[in-house]
Structure formats: structure tokens, C-alpha cells
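Colleague: pasting the sequence and the predicted coordinates here, then a few questions.
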Amino acid sequence: MSVEKQQLNEQFNELKAQFSAQPYPDIKQRIRLLKQLKSQLIAAQDALTDACSKDFGYRTSFDTILGDLLPTVKAITDLINHLPTWSRASKRAAGISLWPSKVLVNYQPKGVVGVVAPWNYPIQLALIPVVTALAAGNRVMLKLSEYTPHTNAVLQQIVAQSCAKDVTLVEGNSQLAAQFTSLPFAHLLFTGSTHVGKQVMSAASKNLTPVTLELGGKSPVIILPDANIKTVAKTLLFGKLTNAGQICVAPDYVWVPETMQHQLIQQLCELYRKHFKQGVEAKNLTSIISAQHYQRLCDYLHDAENLGGQIINPLTVTQQDALKHRLGLHLITNVNEQMKVMQEEIFGPVLPILSYRELGEAVNYINDHAHPLALYVLGHDRTNIEYISQVTQSGTFAVNDMLMQVTAEQVPFGGIGESGMGHYHGIEGFKTFSHARNTLLSGKFNPRIGLLLKQYPLLVKLLTWWYLRK
């Protein structure tokens, strides 16, 4: 056994022993833990902002505060406010066959939960699963991304000062991640690519560990003929340039009516020149996380151009800086399916634009490909919106907005098909990390047992009449 594997086992066993010693932390204790973590998180906001910027090479404070820190604090506040209600036993109807007993569903902690966090939102996507699992009464092992060492160091301090006995943080490369996912967790949540998600699910299956997979895929945008093209351009730029497009629900490609394509490109370029006129030197543009991912995006652009795509650069100044791995907005037209940019999740400020004559062309294309994590519709025709909603499947669905559906605390977040399985956020998250225990309560007076033991004919006739009547 490797040193890393042995250490992981020891950390897991220590948390398991902690859970065995207190398998059901009371609700006040859980809330107290969440408040401590929230307090430490708020106190460390400047340190986290600086650390994230170092990890990315440069990251705007907007992307860290609005995209990472605030959603995490909001999620903790929501858990604190709703936990007393969510954790109550749920009364269910027992039915005549179980009279005079009562039936309940009790929500129990599962045990030691594993969380594998990605690099793109190293605060939110690490801590929201953790705090949700803690709210459900579990202990947590969190595997942090090796791409964000500075942020990880601050998170280590936050955990040490708030919940060190309940949460263990782990850092390491993909090899350690594979060993991590092979541990016999009570539940495992992974956020990352579909390719790696399949490996995670395979590793978890050996221990029959239930998994929640938050993956990605290619999230499409459909622009309807009645859309205001200026508003559409603003929405698209926000969705594509927030965190430099390094978001699992970022728009991956756009379908626009053929007669509106030129207008859309013109508006996108004008808006980009207005808000990002300095290109890669702009202080409101986050860097690509690493030279490796920067090169991957450049390869997509070269591949698209070689296969007949037209690359549109909204600025005359350079839009690429390999040394600082910074990349500005690049639009692609004359798109075809052979291009890598239409086969792989982009995860960067590159936007393919396709046109349609009939709305059904866009819908059929989406349905012929893997279900996306997000589907966006920009326009106001209720008939068309309802049609798209009914005939497509996606993890999330947003109309005339972008990205923000993920920040709604009271609704579940998760994918479908290749974009993931399972949910968290809100009460669905609490239930994901809880065991819903079927509980039957019978008192001193319980004549049913004696009647069943005797196979009493009248009881059989009564139940047969009650349940089999037309």
C-alpha cells in the first residue's frame, strides 16, 4: 500500500470513529458548527480573494466574491434557517392494513461523506457540498483541486478554526483522487468532467457507494425570433465571460435565427469593445486557470479554423497572451460537427454560433446529443418556450437569464444523463446526504399481529375487499 493510500485510510478511519462515537449530532450542534464555519469564511474573504487570483494567474474580485464567496455564505445561511424543519420526522399515512400503528420517515446521517471539488469555483463547489453534508449530520472528507493551492491553504485555515474534527481536507493529483474515490464512503459527490465522472462511478461501485455526479457537457442557447438582440448580447457576454467561461453551466454554443446572426455578432462585438476594450490586459477579465488549459482552447480555435470555421475577434488588439494564459472572446461561425469545439466542453471564452431557419432544427440538434447541464432560451414567445421546455431534457433550464439558476438555494441543482446524476442544494441536498429511514411505530395495543399470526379469515376478507375493490 502506498503512503498516500495508507494516509487516506487513516484519515477515513478517524472520521468513521468520530461518527461512530456520535452518529446523530443534535440540530443545535450542527447549526453551531455551520455558524462557526460561516463566521470564519466571512472573516477570510480578503484572503480568499487574493488566493483565488494567485491560483488563476489573475482572477477578478467580482468572480470570486459574486461567484464563489456569496453563494457559499448564502447556502450556509439557508441551511441554518431551514435545518430545524428539514430534519423533523416526516409523518406518513399508515393505511388501514397497519392500523393502529404510525409510520414515519426519519432522516439519519449516512456516515463519512466524500467530496471531490473542481478548480473553477474552488470555494463554492468545495464548501457547499461539505456544509450540506454537515447539516445532515455527517463527517466529510474533501478532496481539493491541485490547481488551486493558495485557495486550499486558506480553506485549511478556515476548517482548522471551525470544524476540524468533522472535516478532513485532502490535496493531491489525479492519482490520489483515484485512491480517494475508492474509499468506502457512505456517499460520494464528484464535480468535474463526464469522462472522469465515469471513472469515479466505477470506483465507487466496488464499495456500492451511492454517488452524486455534477458533470458538465455542452450547454446550448436558443435565441427566439422575437428576442431583443441587444439584451441577448448582454446576457451572452455575461454568461460567457464570467470567470472567463470556466463554468459548468456556461453557454457552450448558440442557435440564432438565420436572419439575426449578423446582428447578433455585431452586437456582441460592440458590447465586448465597450466593456473589455483592453482585451487580455483588461482588469475585468479572469485568466485561464493554467497554461495547459489555455493551450487546449487555442488548439480548439486552430482546429476550427482548419475545418473551415471563421474566427471573429471583436478587437484589433491581441486577444491571446500565452505567458499569462489570458484569452479574450473569440466567436466562431461556419461551424460543423467535426470541430473539437463542437465535440468537447469548451470551458473558456470561445463561442460557436449556429443559425437556424426553423426552430425545430435547433431542438433536434440538442436532442440528438447528450443531455446538457443547462439549457438557455432567450426570447418571449410563450408557445415556443413551452415547446422547448417540454421536448428537451437538461439539468437546469433558464429563460432570459444565464448562470443564475445555480444560485437559487431552494431548488435542486444537478444534471441528467451524461451531465450528471443526483441533486444537491436546498432540501434536496439535505436528503441526498441523509438516509430516509422507514420507521413503523406500534404501541401496547396491536391486535393486528395476533390476527395475522392466526391468518384470521375475516381480516383477509376485509383487506381484500378494501384494497381490491373497483
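Modeller: Alright, I've got the coordinates. Nothing here was measured: the structure is a model prediction, and the numbers come from that model.

Colleague: from here on, contacts and neighbour counts on C-alpha atoms
Modeller: Will do.

Colleague: can you give me the helices in the stretch 301-450 of the chain?
Modeller: Shown for the stretch 301-450 of the chain, the helices assigned by DSSP state H, counting those that start in this stretch span residues 359-367, 382-391, 426-432, 447-454.

Colleague: who touches the longest one?
Modeller: Going back to what we said before, that points to helix 382-391. Contact with helix 382-391 is made by 224, 363, 377, 379, 397, 399, as judged by CA atoms under 8 Å, 6 or more residues apart in numbering.

Colleague: quick one, what contacts the last one?
Modeller: Think V399. 376-379, 385.

Colleague: returning to what we had before: which of the helices of the stretch 301-450 of the chain sits most buried?
Modeller: Greatest average neighbour count among the helices of the stretch 301-450 of the chain goes to helix 426-432 (a mean of 22), per mean count of other CA atoms under 10 Å.

Colleague: what's that one in contact with?
Modeller: Residues contacting helix 426-432 (CA under 8 Å, 6+ apart): 75, 78-79, 86, 107, 129, 132-133, 135-136, 409-412, 422-424.

Colleague: of these, grab the buried ones for PyMOL.
Modeller: Here is the PyMOL selection string for the buried members of the contacts of helix 426-432, based on 16 or more other CA atoms under 10 Å:
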select buried, resi 75+78+79+86+107+129+132+133+135+136+409+411+412+422+423+424
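
Colleague: second structure follows, compare the two:
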Amino acid sequence: MNAFTDPAHLAIPAEFTEALAAQRAHFEANRYPSYEQRVADLKQVVRLVADNQQALVDAVNADYGCRSSFETSFAEIAVTLDGLQETIKSLRKWMKPQKRHVDPMRMPLAKARLVPQPVGVVGIVVPWNFPLAMVFHPLTCIFAAGNTAMVKMSENSNHTARLLKQLAARYFPPSKLCFFEDGGGRGPAFTSLPFDHIFFTGSPATGKAVMANAARNLTPVTLELGGKSPAIIGPDYDMAAAAKRVMWAKTLNAGQICTNIDYLFVPEGKTQAFIDHARKAFQASYPDINNGSYTAVIDQRSYDRLMAALDDARSKGATVIELAEGQVPDAARRIMGPKVVVGVTDDMDLMQREIFGPILPVRTYTSREEVARYINERPRPLSMYPFTNDKALADWYIMNTLSGGVTVNDSVLHVSVHSLPFGGIGNSGMGHYHGYEGFTTFSKMRPILYQGPVRSIDFLAAPYGARARKILAMMIRMKS
């Protein structure tokens, strides 16, 4: 059974309902936190992260068994702090009511404004792959918008969950922020709560179940899902540079990133050149795959799934090429060296679902139209990555496909630009967060009209006499 399937009679843990009641009461008592209060909350998150960096890194490492401490510090701690500071700098501007145009002929002396107001209590469902970033990135937007938050961690993040529960209690009252561990089918109960918004990151299959649970309460959802994100190396692009950049992404967190390159297009006849450069790039970055700088696969089930997908590909005619040549990855610690798979076909498991590991299927192509057609015939991906110095070609790929986001001549990095909204489309998700768009996601952008002293609609009110009909006819002519 899917972990988020809602049974007919779902038992909601008392700690969930009690926490929701406390947060609802907190929000009702302070429905519009001031700019100063929101900045204070954001700075308190900064302190929570900055003061406890090593403990957070150690907790994530304990959950993974082997998680590169550098990658945790860079991709989770540093990027989180950067996003918090950017939000603090911009928040006063974001909170200002926006003036909107009112036609003075229709409503003389009236004014229109768009006012961002907090929505209330937000539930966050956190995945295991970036358990810190996927707490603090949405939380930054949620607190900036003036809300409270309840956070449910992944069952693969128990060390991190327990630490965050302890730390949150030191920096915030539970009526503002609280954390929960997973396990025992608690996911459906959490997403069935009548939150004011649910933010979920995970697989498309689980995202559908979360959306169904939320629908019972008409709770709005932001779904950050995954999918098979393609990269395309253009015929003009330097293969050594492309291979280095592709392998940086494919080995970061051992490929366990929702925006990672899931399959690669290379020009016909360039496959071996890519493999040679990819092997050199990996060996230069990881001369010892077992020394702790290379991250493990999260658990045995995932490791076995990846190995089974490779066996399936081999059985159907594909060739698996090991890039950690001359090294023996420690299988007991779930260290898996990166692999390129050539000769893939669509019936292989590797091409049927998101890989979420250090495996890279490679396809060849002869025309850009062939590439775009292949991408467009499949569910819309979370990201797309064209590598080309030809701006016209990059723009052609962008305009003739659709994905959540794009990085040109690299991958993954658009996620770290806080001024860009992040989010998928279709199978890869809905809604945005990061930056201003994250602020609006967790705000009700409330339209307000201030009527003027003269009410022109009186001239069009019943009874509909000759004057009203004449004015209406004139309005229609002016706009025709």
C-alpha cells in the first residue's frame, strides 16, 4: 500500500490534532505578523541553522550511513542561509500592498490594491534526499508570509527528525513551528489534516495520494515532484566540458536529486567520447570512492532497486559501463559507483521511472526535432538541460519543450538562484516556491477595492430606463 493511501477510517494521532489546534490558536491571535516579527522569525531560523551546523551535518550522515559532509554543508546549510538572507533583504518590498489600475470613467476616485495576507497553518512533508534544505527552503517562504508550520519528516530521516524536534523547541514555541517523525503509516494522517496549505516534495505517485487527501478538506497544495529530466549535448558544445558538468550533477548526493539528469542525449557518433571524458572527470573528482566524500545510496531497498534496474537493462541488450574503473565500491555501505548505460530502450526499467541514483542512460540523436519529439511524448519533466553555445539552438529547445525549469550549459543550478521560482508542471508538480513566488504561494493575495464618493454604477442600476441603456451602449462601442 502506498504510504499515503487514506484508509476508510483513518486514525489521526493526538499529537497531530493537538499541534494543529495550538498553531491555529496562535494564528488567530496574530493573523498579520508585522514586518519586524517576520524578520525576527527568519533570523531565528538563521540562528537555528548556523548555531547547529555540525550537529545537523552529523544527523544527516547518520541517516545516510555515508553522506558527504561537504555536500551537506554546501547544498543544505550554505544554500539555506543564503536564501534566508535574500528573503530578509527583500521582505519589506514583498509585503507592500500593490496598486492596481481602476478605470476612472467607470469608478471615479476608486482605488484598487492587492494585499498579501498570511493563509494560516502550513503542513510540510519532507523527503529524505535533502532533509534540511527541503525543510528550510519552504519554511523561509512560509515564515516570510507570516504563517506557522508543522513539519513531517521522512522515515529515512529519523536522526535528523529527532534533532530538529529538539532544536525547534529551543528557538520557537511549538505553536509556531513543530516537527514530527514518520513511520507507522503516519503520512496519510498528516496530509488529511485540515491545513490551510500543504507543501509536499516526493514522487508523482505519492503526490497524487497527497492531493487526494488534501482534496477532502479543499486544502491547497504545492507539489514538488520528480520525473525524468533530460539533458542534451549540442553538436557544437565541447564534450570534455559537458562531461565534467554532467558528472558533477550525476555524482552529487550520488545522483539522488529530483532535478538531476535522468537521461542524456549525445550526437550520433559521440557516445564513446562522452564516456571517456566522463570517466576522467569522475576519477579526478573521486580518486577514492570509499573515503567518505562520495555519498551512499540511502537504504538497502533503494540500492537493490538500482541494481535490479541495471540487471534488467543488461538482460534487454544494454551495456553498462562502470566509471569508477579500478575502484571497488563498498557495497556493504551502499556505495555505488556511477555508471553509463548505452543501448537503452524504452521498455527498460531505467527509462520507465525516475532513477534517483548514479546511473546515466545515454541516447544518441541526429536532429533537434527528434530530441524534442521524444521529450514531448513523455510526462513533463521537472527540469531540462541543453548544452550549447548556440543561443538560437538553446532557445529552440526551450520554446519547443516544456519542463519545470531550465539550466543552459549546466544542470541543477537554477534551483540555487533564489530570485527564480522553483516548481514543476504536470507530472513533475504544481505551484512554486523560492523568492517572491514562494512568498505569494503562502500568502492570500487579497484583492481590495476602495469605492470612491461617486458611485457610477448608480447610472446603470434598475429600473433600466433610456439613460441606462444609452450609457451601456456607449460603453460597448468604446470597447469594441
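Modeller: Yes, it's here. What you see is a predicted model, and the numbers here were worked out from it, not measured in a lab.

Colleague: picking up where we left off before, in JSON lines: the contacts of V399 of the first structure, plus distance to H195 of the first structure.
Modeller: Shown next, in JSON lines, are the contacts of V399 of the first structure (distance: CA to CA, whole Å):
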{"residue": "Y376", "distance to H195 of the first structure": "24"}
{"residue": "V377", "distance to H195 of the first structure": "27"}
{"residue": "L378", "distance to H195 of the first structure": "30"}
{"residue": "G379", "distance to H195 of the first structure": "33"}
{"residue": "I385", "distance to H195 of the first structure": "31"}
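
Colleague: between the residues you listed, which is closest to F19 of the first structure?
Modeller: Each of the contacts of V399 of the first structure was scored against F19 of the first structure by CA to CA, and Y376 proved nearest at 42.2 Å.

Colleague: circling back: of the contacts of helix 426-432 of the first structure, which belong to strands?
Modeller: The strands in this structure, assigned by DSSP state E, contain Y107 from the contacts of helix 426-432 of the first structure.

Colleague: L48 of the second structure pairs with which position in the first structure?
Modeller: Using TM-score structural alignment, the equivalent of L48 of the second structure in the first structure is Q40.

Colleague: can you tell me the SS state at its match?
Modeller: helix (DSSP: H, G, I helix; E, B strand; the rest coil).

Colleague: of the helices of the stretch 301-450 of the first structure, which is nearest T151 of the first structure?
Modeller: helix 426-432 (24.5 Å).

Colleague: can you tell which of the helices of the stretch 301-450 of the first structure is closest to E344 of the first structure?
Modeller: helix 359-367 (14.4 Å).

Colleague: in the stretch 151-300 of the first structure, which spans are strands?
Modeller: 167-171, 187-191, 211-214, 219-223, 251-257 (DSSP state E, counting those that start in this stretch).

Colleague: include distance to W466 of the first structure when you put those into a markdown table, please.
Modeller: A markdown table is the format used below for the strands of the stretch 151-300 of the first structure (distance: least, CA to CA, whole Å):
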| stretch | distance to W466 of the first structure |
| --- | --- |
| strand 167-171 | 52 |
| strand 187-191 | 41 |
| strand 211-214 | 40 |
| strand 219-223 | 50 |
| strand 251-257 | 54 |
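
Colleague: as CSV, those with mean neighbour count and distance to E428 of the first structure would be great.
Modeller: Formatted as CSV, the strands of the stretch 151-300 of the first structure follow (neighbours: other CA atoms under 10 Å; distance: least, CA to CA, whole Å):
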stretch, mean neighbour count, distance to E428 of the first structure
strand 167-171, 20, 21
strand 187-191, 25, 14
strand 211-214, 25, 12
strand 219-223, 26, 23
strand 251-257, 24, 25
